[in-house]
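> I'll drop the sequence and a predicted model, then ask my questions.
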Amino acid sequence: METIVTVIHVIAALGVVGLVLLQHGKGADMGAAFGSGASGSLFGVSGSSNFMSRATAVCVAIFFVTSMSLAYLTSHRSEQGSVVQKSVVKSAPVSNTPKADEPASAKDVPQ
């Protein structure tokens, strides 16, 4: 479940970034009036701004919902504890030095 929400979250984030970068600013309309051709787009003069702003709003809403869902899912996991404590417990210290009661082997003696 958490993996599906994470994938949707990443897709929504990329959608927000892409849609924001595709939109033109408020000052771009003045350049279009002098023949730059930006107003003759696929969606018409004002159609693209309405479509882009609505699509951006939908992606932002999905991003917000998935953010809250991931926060809820993470806080209600069955396993408790710190990530640092889990890594310390899993990794036991490894010692390459021989103990005092063990005799030195041939590989321990420098040549």
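Cool, the structure landed.

> Going by C-alpha atoms from here, please, whenever you check contacts or count neighbours.
OK.

> packing partners for the strand or helix carrying T3?
Following DSSP states H and E, one finds T3 within helix 2-22. Counting contacts by 3 or more Cα pairs under 8 Å, 6 or more residues apart in numbering; DSSP states H and E, helix 2-22 is packed against helix 47-75.

> So what angle separates the directions of the helix it packs on and helix 2-22?
Interaxial angle of helix 47-75 relative to helix 2-22 (axes from the mean of the first three to the mean of the last three Cα atoms, to 10 degrees): 150 degrees.

> how distant is helix 47-75 from the center of its chain?
Offset of helix 47-75 from its chain centre (Cα atoms, centre = their mean, to the nearest Å): 14 Å.

> Ends of stretch 77-87, what's the gap?
For stretch 77-87, the first-to-last residue distance is 18 Å (Cα to Cα, to the nearest Å).

> try it against this one:
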Amino acid sequence: MSTFYNLVVVVQVLSALIIIALVLLQHGKGADMGAAFGSGASGSLFGASGSSNFMSKSTGVAAAIFFASTLALAYFGSDRQTAVSGGVMERAAPVTGPAAIPSTTSAPAAPVDPSLPTAAAPAATVPAAPAATTDAVPAAPAPTPAAPATEVPK
């Protein structure tokens, strides 16, 4: 299985490189548009050779191979046993330490011994009100709610 998986990966990479090369070698349809409207001897909208040539057909074949190899890699990459057994979360290792979330199905917590000292909360270091300064600019009075709004002069 590993050998076939590696072979599919090689086929996918090669088909991707071939698609890149073929797309870069082709000239766009916009180059033929100028010829169709008077600056060339072309008789049709897509040029004299028609709408499909060897390069565009090769690009389509390489794209089909690329998509088929992508589907094969997705098939081989999926672990079908986990889909039957319930999924990834059932196989996950339990988290321990401070990041662990308490479970509702776990055993009840041990009773707290009241004779043990409890940790006191640290004292607040932020003052309740800012200190008054002598060089502070006084605040503007708040407008009264009954006063109508005035337009600002320009």
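Ah, there it is. These figures come from a predicted structure and were not determined experimentally.

> coming back round to it: now do the helix holding T3 of the first structure: distance to the chain's middle.
The answer for helix 2-22 of the first structure is 8 Å, by Cα atoms, centre = their mean.

> Over in the second structure, find the residue span it aligns onto.
Using TM-score structural alignment, the residues of the second structure aligned to helix 2-22 of the first structure are 5-25.

> Could you pull out the buried residues of the matching stretch?
Neighbour counts over stretch 5-25 of the second structure (16 or more other Cα atoms under 10 Å) mark V8, V9, V11, Q12, S15, A16, I18, I19, L22 as buried.

> what's the average distance of the helix holding T3 of the first structure to the second structure?
Its aligned residues in the second structure lie a mean 0.4 Å from helix 2-22 of the first structure after superposition (mean Cα distance after the TM-score superposition for the first structure).

> Can you name the element that comes right after that helix?
Once the chain leaves helix 2-22 of the first structure, the following helix or strand, as judged by DSSP H and E, is helix 28-33.

> Please tabulate the buried residues of stretch 5-25 of the second structure in a markdown table, including the columns distance to S69 of the second structure.
Shown next, in a markdown table, are the buried residues of stretch 5-25 of the second structure (distance: Cα to Cα, whole Å):
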| residue | distance to S69 of the second structure |
| --- | --- |
| V8 | 6 |
| V9 | 7 |
| V11 | 7 |
| Q12 | 6 |
| S15 | 9 |
| A16 | 10 |
| I18 | 14 |
| I19 | 14 |
| L22 | 19 |
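
> what about A55 of the first structure, distance to M1 of the first structure?
Per Cα to Cα, A55 of the first structure is found 25 Å from M1 of the first structure.

> Give me the contacts around the helix holding T3 of the first structure.
Outside helix 2-22 of the first structure, the residues within contact range by Cα atoms under 8 Å, 6 or more residues apart in numbering are M52, A55, T56, C59, V60, I62, F63, T66, S67, S69, L70, L73.

> So among those, which ones count as buried?
Among the contacts of helix 2-22 of the first structure, those classed as buried by 16+ other Cα under 10 Å are M52, A55, T56, C59, V60, I62, F63, T66, S69, L70.

> Would you mind finding the match for the fifth one in the second structure?
Residue correspondence to the second structure (TM-score structural alignment): V60 of the first structure is matched to A63.

> Do I have it right that D29 of the first structure meets S39?
Yes - using Cα atoms under 8 Å, D29 of the first structure is in contact with S39, at 7.4 Å.

> Tell me which of the two has more neighbours.
Applying other Cα atoms under 10 Å to D29 of the first structure and S39 shows that S39 carries more neighbours, namely 19 against 14.
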